[in-house]
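Student: Below is the structure, and that's it, no one-letter string:
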C-alpha cells in the first residue's frame, strides 16, 4: 500500500510519474518499500483533489525526488511542475528511465533539460531481467542518499561542449569534444575574452562572447536565441533593465558567490556552468509560480520550510518578471521565507508603484507580514493615493499589523 501522507511525515523518496506509466510506478514503489525506503506517491490520476492538496508538501518533504522519466512524463505539465519544485527546493533528483537519453531528451523543454543535465540518470536496460535493473535502482538510491548536495558537487556534473566554429582544428567527427580539452580555454571566460586589466565591459560585448564561446552547448538547450541570451545575462548578474555594462566585480560575485580567495583559480567554464545553473533556477521558478502551475499555491505555503538563500535570491529577481502574476506570487512567497532584510523590504516596497493592481495589493500583504517599520511611509502613501480601493484596504491592514500609531491611519 502507499504510505499515507501527513504533514509531520518526512519521506526518503517521493515518486513522480505520468499515470500512463502506472504499471512501472507500482513495480518500483513496491521494490523501494521492500528495501526499507519510506515512499510517497500519489496513485490518483493527476489533477485529483488529493494531488493538489499534497503534492507540494510531498516534494518539499522528501529526501530524494525519484522521477520516472518516459516520453509521457516529459510531456506532462504536472510532472514538469513537480521537477521544477524539486529543483528550487534543492532536492536530490534521481531520474530513472528505460528510454535512450538521445530519444527522450529532444522531447524535453529547455527548463527540464537544464535541470536534468546536472544529475546522474539511472538508465535501465530493457534487455536485462527485472532483478538486475532493480538492483541498480536500489544501489543508486542508496548512493544518492549519501551524496553531497553542495553547489560545487552539483555544478561539477554539468557537461560543457565546444562551439562548432571553435572546433575546426579537430576532425569533424570529433567536433563535440569537451571544452576543457581545448588549449584556448585554459583560463576563465572574462580573462580569455577581455583580459584581466579590463574592469568594465559593455553588455552587448558580453552577450556576443557568450554566443561565440558556447554556440554548440547553447543550441542543445533549444532556447529562443535572442530572448534567452538577454534574459540569461540579466538574470545571472541581477542587472537592472537599464544596465548597459557589466563590471569585473559583478562577474566575480557571480562566479564566486561565496567570495574568492587570492589563491583561488577560476576554472575555464565556471562562468557558463553558473549561467546554466542559475538559469535552471529561473525557469524552475517560473514553472512553479506560473498561473497554470499545479503546485503554485501549495508551494507558497511550504516555502517557509525551504528558506535558503537560493530561493530568496530567485524570488527577489522574479519581482521584476514581465508577468504580473509571477511578480505578485513571488512577492507573497518572499514573505513566507522569513527574509526581511532591508534589501528585500526595499525591493517589495518598490512594487507599491507597480502598474498592476494585484501586484500592488500583494506588496501590501507581504510588507504587513514582514512587519517592517521601514515600510510605513511607502504604505501610507499607497493608502492615501492609490486609485484602487482593494489596494488601499490592503495597505491599511498592513499598517495595522506593523503597529502604526492610530493617528497615522486616521481616515481623511
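Tutor: Okay, I see it. Remember, predicted model here, so these are calculated numbers, not experimental data. Residues are numbered from 1 along each chain as shown.
Student: Every contact and neighbour count from this point should use C-alpha atoms.
Tutor: Noted.
Student: buried set for stretch 314-325?
Tutor: Judged by neighbour count using 16 or more other C-alpha atoms under 10 Å, the buried positions of stretch 314-325 are 314-321, 324-325.
Student: what's the first-to-last distance across it?
Tutor: 16 Å (C-alpha to C-alpha, to the nearest Å).
Student: again, but for stretch 5-22
Tutor: The first and last residues of stretch 5-22 sit 19 Å apart, counting by C-alpha to C-alpha.
Student: just so I have it, where are all the helices in the stretch 201-350 of the chain?
Tutor: For the stretch 201-350 of the chain, the helices defined by DSSP state H, counting those that start in this stretch cover 203-213, 215-220, 225-237, 248-255, 270-289, 296-302, 309-318, 324-337, 342-350.
Student: Name the residue closest to the centre of the protein, please.
Tutor: residue 281 (2.2 Å; C-alpha atoms, centre = their mean).
Student: Can you give me the distance of the spatially closest residue to that one that is not a sequence neighbour to residue 158?
Tutor: Excluding its sequence neighbours, the residue lying closest to residue 281 (C-alpha to C-alpha, 6 or more residues apart in numbering) is residue 88, at 6.2 Å. Residue 88 is 17 Å from residue 158, where distance means C-alpha to C-alpha.
Student: re the thing from before, return the most buried member of the helices of the stretch 201-350 of the chain.
Tutor: Among the helices of the stretch 201-350 of the chain, helix 324-337 has the highest mean neighbour count (mean count of other C-alpha atoms under 10 Å), at a mean of 24.
Student: Can you list the neighbours in contact with that one?
Tutor: Helix 324-337 has contacts (C-alpha atoms under 8 Å, 6 or more residues apart in numbering) with 286, 289-291, 300-301, 303-307, 312, 315-316, 318-321, 348, 356, 358-360, 362-363, 365-367, 369-370.
Student: next one: stretch 94-107
Tutor: Outside of stretch 94-107, the residues within contact range by C-alpha under 8 Å, 6+ apart are 64-71, 74-75, 113, 116, 119-126, 137, 141, 144.
Student: can we see that at 6 Å?
Tutor: With C-alpha atoms under 6 Å, 6 or more residues apart in numbering as the contact definition, stretch 94-107 has outside contacts at 66-69, 121-124.
Student: Now do the end-to-end distance for it.
Tutor: OK, stretch 94-107 end separation, C-alpha to C-alpha: 18 Å.
Student: so how far is that stretch off the chain centroid?
Tutor: Remark: stretch 94-107 is offset 21 Å from the chain centroid, using C-alpha atoms, centre = their mean, to the nearest Å.
Student: here's the one I want to compare it with:
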C-alpha cells in the first residue's frame, strides 16, 4: 500500500475471476506495485473508497462480471474520478460485448482491452499491460505533484476527451471539420438545420454506437445541455464548445460523445441503487475536472429530486464557485423539494457565495419547513460576510421583539 493509504492498482472482478485476479496481483506485486484484490484483507474501507484512493483500476471482464452491478458502478466511478481504467478480458469479445449495458459499451469502447483468454495470451500481453499501468501511474503521480485538477473551473464548456490507455493520437487530417464542411460561410443556423446536418454527417457512427431511442437522447443533450435550447446556433457557440483539440475534423462529435459518457457515468454513480453512491458523494471534493463540474451543474435540473440534491451536495464539496455554478445553486433555493433547498443552502454556505446572501435570507425568513430554515441559518453563518452577519443580527432582533409581544 502506498504512503497515502491507497494502492497502485485495484483489481476488480467477481468470484469466478479470482484465479486470474490473483495471478495478475502476484505478478504486479513482484514488479513492485501495491495491489488490491477481493482477497486483500482490508475491511476498513468500502470498495468505492479503495478505488478513489487507488491510482488505476484493472477491471476483469468476463461473462460473470458483466452482470455484476458493483463492477459496473466501480467502472462508472473510475470514469467520473478520472482514474485510468484497464479492461482485462477473460472471455472472448462477442461473449462479453453482448452482455454489456449501453453505458458500459460506450465507456469501454473508448479504452483498449487486453485479452487474457489463455496462457499464451497472458504470457504475450502481460508485459504490455504492466508497461501501460506503470506509465499511467507515472502520469497520476506527476499530476498529483503538480496539483493538476485543483484549479478554479471557469470555462463552462470545456470537455477533455478520454483517450485510450496507450495514448492513441488522433491522426492529422486534411478533411474539413464539421462546421466548415457542412455549414461553411454561415455565422449562424437554426437548430433544425444544425441538427439535420449533424445527423447526416455522423449517421454511420450514430447507427453503430446508439440504438434509435438513444440517438434521440443524444440529440436532446446537444440541444438542451450544450446549446441551452437556443433556437439559433451560432458558430461562436459551436467553436467555444469545440476548443482544445487541433487537427481533429470530428472534434465536435468526440466532445459530445465524451459529455454523454460523463453524464451516463454520473447518473450511474449517483443513482439511489448505486453501490458506490455514498463513496462518490464523500470523495467528490477531489473530482474537480471541468466535465465533472459541468455535468453536476446540469444535474441540478434533473427530474429526480434525489439526483438534484446529490448534485448540489457534490458541487458544494468540490469547492468550485464559478458564476454558473453559483447562479444555478441559487435557483435551487426555490426548488419544490425541501431536501434540494437544504442542500443548496449548505453548499452555498461552504462556497461562501456572498452574492447568495439575500436569497438565503429570504428562504430563512419565509420557508415553511423548519429544516430548510435551519439550513439557511447555518449557510449564513458559514458565509460569514458583513452582509450575512447583519442579516443574522437583524432577523434575530426582530424575532426577539416579536417574542416579547406575544
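Tutor: The structure has been received and is ready for your questions. For clarity, every value in this text was computed on a predicted model and none was experimentally measured.
Student: ok so, going back, so what does the residue nearest to residue 281 of the first structure match up with in the second structure?
Tutor: Residue 88 of the first structure maps onto residue 80 in the second structure, with residues paired by TM-score structural alignment.
Student: Quick one: neighbours of that match, just the number.
Tutor: Neighbourhood size, residue 80 of the second structure [other C-alpha atoms under 10 Å]: 25.
Student: in the stretch 51-200 of the second structure, which spans are helices?
Tutor: 69-80, 93-97, 102-109, 119-146, 178-182, 191-201.
Student: Make JSON lines out of the ones you listed and add distance to residue 226 of the second structure.
Tutor: Below are the helices of the stretch 51-200 of the second structure laid out as JSON lines (distance: least, C-alpha to C-alpha, whole Å):
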{"stretch": "helix 69-80", "distance to residue 226 of the second structure": "19"}
{"stretch": "helix 93-97", "distance to residue 226 of the second structure": "30"}
{"stretch": "helix 102-109", "distance to residue 226 of the second structure": "20"}
{"stretch": "helix 119-146", "distance to residue 226 of the second structure": "28"}
{"stretch": "helix 178-182", "distance to residue 226 of the second structure": "16"}
{"stretch": "helix 191-201", "distance to residue 226 of the second structure": "12"}
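Student: Mind checking those helices for the one nearest to residue 405 of the second structure?
Tutor: Closest to residue 405 of the second structure of these, according to C-alpha to C-alpha: helix 69-80, at 55.1 Å.
Student: Just the buried positions in the closest one, please.
Tutor: Neighbour counts over helix 69-80 of the second structure (16+ other C-alpha under 10 Å) mark 70-80 as buried.
Student: gap between that helix and the chain center?
Tutor: Put simply, helix 69-80 of the second structure sits 11 Å off its chain's centre (C-alpha atoms, centre = their mean).
Student: and the counterpart of residue 398 of the first structure in the second structure, how many residues sit next to it?
Tutor: Counting by TM-score structural alignment, residue 398 of the first structure corresponds to residue 379 in the second structure. For residue 379 of the second structure, the neighbour count with other C-alpha under 10 Å is 28.
Student: cool, and residue 181 of the first structure?
Tutor: Residue 181 of the first structure: 10 neighbours (other C-alpha under 10 Å).
Student: what sits against it?
Tutor: Contacts of residue 181 of the first structure by C-alpha under 6 Å, 6+ apart: none found.
Student: What residue in the second structure is paired with residue 221 of the first structure?
Tutor: Correspondence of residue 221 of the first structure to the second structure, assessed by TM-score structural alignment: residue 209.
Student: What's the separation between its match and residue 251 of the second structure?
Tutor: As judged by C-alpha to C-alpha, residue 209 of the second structure and residue 251 of the second structure stand 17 Å apart.
Student: go on, residue 141 of the second structure?
Tutor: According to C-alpha to C-alpha, residue 141 of the second structure and residue 251 of the second structure sit 29 Å apart.
Student: and what of residue 106 of the second structure?
Tutor: From residue 106 of the second structure to residue 251 of the second structure the distance is 17 Å (C-alpha to C-alpha).
Student: Same check on residue 262 of the second structure?
Tutor: Residue 262 of the second structure is 16 Å from residue 251 of the second structure, by C-alpha to C-alpha.
Student: do the same with residue 402 of the second structure
Tutor: Note on residue 402 of the second structure: its distance to residue 251 of the second structure, by C-alpha to C-alpha, is 62 Å.
Student: What does residue 365 of the second structure correspond to in the first structure?
Tutor: That one, residue 365 of the second structure, aligns with residue 384 by TM-score structural alignment.
Student: rewinding a little: rebuild the helices of the stretch 201-350 of the first structure as TSV, extending it with distance to residue 45 of the first structure.
Tutor: Shown next, in TSV, are these (distance: least, C-alpha to C-alpha, whole Å):
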stretch	distance to residue 45 of the first structure
helix 203-213	43
helix 215-220	33
helix 225-237	35
helix 248-255	42
helix 270-289	20
helix 296-302	18
helix 309-318	30
helix 324-337	27
helix 342-350	38
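Student: out of those, nearest to residue 17 of the first structure?
Tutor: The nearest among the helices of the stretch 201-350 of the first structure, by C-alpha to C-alpha, is helix 270-289 at 17.1 Å.
Student: In the second structure, what stretch matches that closest one?
Tutor: Using TM-score structural alignment, the residues of the second structure aligned to helix 270-289 of the first structure are 251-270.
Student: That stretch vs the first structure, average distance?
Tutor: Stretch 251-270 of the second structure, aligned to the first structure and superposed, deviates on average by 1.0 Å (mean C-alpha distance after the TM-score superposition for the first structure).
Student: what's next to that stretch, contact-wise?
Tutor: If you take C-alpha under 6 Å, 6+ apart as the criterion, stretch 251-270 of the second structure is touched by 76-77, 161, 242, 277.
Student: if you set the cut-off to 8 Å instead, what comes out?
Tutor: Here stretch 251-270 of the second structure makes contact (C-alpha under 8 Å, 6+ apart) with 73, 76-77, 79-80, 103, 106-107, 159-162, 177-178, 218, 221-222, 241-242, 245, 274-277, 280, 291-292, 295-296, 307, 310.
Student: what does stretch 66-81 of the first structure give?
Tutor: Contacts of stretch 66-81 of the first structure with the rest of the structure, by C-alpha under 8 Å, 6+ apart, involve 13-18, 20-21, 25, 46, 83, 93-99, 104, 107-108, 112, 284, 287-288, 293-295.
Student: Please apply the same query to stretch 12-26 of the second structure.
Tutor: Contacts of stretch 12-26 of the second structure (C-alpha under 8 Å, 6+ apart): 11, 35-38, 57-62, 64-65, 68, 71, 90.
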